[in-house]
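K.L.:
sharing a model that was predicted from the sequence below.
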Amino acid sequence: MIQPATGAVEAAIHARLTDALVPSRLVVVNESHHHAGHMGDDGTGETHFAVEVESDAFAGLNRVARQRLVNRALADLLESRIHALRIKTLVPGEAA
């Protein structure tokens, strides 16, 4: 299941993670509304996200290595557009 994106940054997250990790499941949640007026809120409503990615690309990797793959795919967005990113990674069939 890959949910549709709603905003420009969310769409970019979807596209990059899909290209880099070919996920069998990808969920991107915009959590920016929880952080309105806080540090990192630039007023766009697209600064704080949570992702859940299920991909064969994570097989045999520990949690840190998996998160590095996600961070690498989103590197320029993390430098310029995303203030916070919560990451959950799984291989197909792995218990959440």
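P.N.:
Sure thing, it's come through.

K.L.:
contacts, neighbours, all on C-alpha from now
P.N.:
OK.

K.L.:
quick check: residue 42 vs residue 81, distance?
P.N.:
In this view, residue 42 and residue 81 are 9 Å apart by CA to CA, to the nearest Å.

K.L.:
ok, now residue 45?
P.N.:
Counting by CA to CA, the gap from residue 45 to residue 81 is 11 Å.

K.L.:
ok, residue 73 next?
P.N.:
14 Å.

K.L.:
and what of residue 40?
P.N.:
Distance from residue 40 to residue 81, by CA to CA: 9 Å.

K.L.:
so what sits against both of those two?
P.N.:
Common contact partners of residue 40 and residue 81 (CA atoms under 8 Å, 6 or more residues apart in numbering): residue 47.

K.L.:
excluding chain neighbours, what is closest to the residue sitting furthest away from the middle of the chain?
P.N.:
Largest separation from the mean C-alpha position in the chain: residue 37, at 21.9 Å (CA atoms, centre = their mean). Counting by CA to CA, 6 or more residues apart in numbering, residue 37 lies nearest to residue 43, which is 7.9 Å off, once chain neighbours are set aside.

K.L.:
for comparison:
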Amino acid sequence: MTVKDAITNKLHEAFAPESLDVVDESHLHEGHSGHRPGGETHFRVYIVSKAFERKSRIERHRMINATLAAELEGPVHALAIKAHAPGEG
């Protein structure tokens, strides 16, 4: 299983999102800190879930970071997050 697949599966299980897009942006960071050959080090997550209703941006990020703790301690160097509740932005 790829890191992207692991992230996608964990976010689906934790948040039952209405929409989810996990983008591997590792190729944009070649030569930068944390990049490894083969990529799967830098990701951007776009997620819409009812779980984020009445939560601040920081609370949403903390929820996602907690869900992906193993990946963030291991292969993932950077994670950019856009998390919204349904009907937002």
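P.N.:
Looks like it arrived, so ask away. Small disclaimer: the values here were computed from a predicted structure and weren't measured.

K.L.:
overlay the chains and give the TM-score.
P.N.:
After superposition, the two chains reach a TM-score of 0.95 (TM-score structural alignment, normalised by the length of the second structure), with 89 aligned residues with a CA RMSD of 1.0 Å.

K.L.:
still on that earlier bit, and the residue nearest to residue 37 of the first structure, what element?
P.N.:
Following DSSP states H and E, there is no helix or strand that holds residue 43 of the first structure.

K.L.:
which residue lines up with it in the second structure?
P.N.:
Under the alignment (TM-score structural alignment), residue 43 of the first structure pairs with residue 37 in the second structure.

K.L.:
and residue 70 of the first structure, how many residues sit next to it?
P.N.:
Summarising burial for residue 70 of the first structure: neighbours were counted as other CA atoms under 10 Å, giving 22.

K.L.:
how much space between the counterpart of it in the second structure and residue 19 of the second structure?
P.N.:
Alignment note (TM-score structural alignment): residue 70 of the first structure maps to residue 64 of the second structure. Here residue 64 of the second structure is placed at a distance of 15 Å from residue 19 of the second structure (CA to CA).

K.L.:
scan the first structure for its longest helix.
P.N.:
When the first structure is scanned for its longest helix (criterion: DSSP state H), the result is helix 8-21.

K.L.:
which stretch of the second structure lines up against it?
P.N.:
So helix 8-21 of the first structure sits over residues 2-15 in the second structure, by TM-score structural alignment.

K.L.:
pull the distance from the matching stretch to the chain's centre.
P.N.:
On the basis of CA atoms, centre = their mean, to the nearest Å, stretch 2-15 of the second structure sits 8 Å off its chain's mean C-alpha point.

K.L.:
got the contact list for it?
P.N.:
When contacts are defined by CA under 8 Å, 6+ apart, stretch 2-15 of the second structure is touched by residues 17, 20-24, 40, 49-51, 64, 67-68, 71, 75.

K.L.:
any of the residues you listed buried? List them.
P.N.:
17, 20, 22-24, 40, 49, 51, 64, 67-68, 71, 75 (16 or more other CA atoms under 10 Å).

K.L.:
nearest to residue 88 of the second structure, of these?
P.N.:
residue 49 (10.2 Å; CA to CA).
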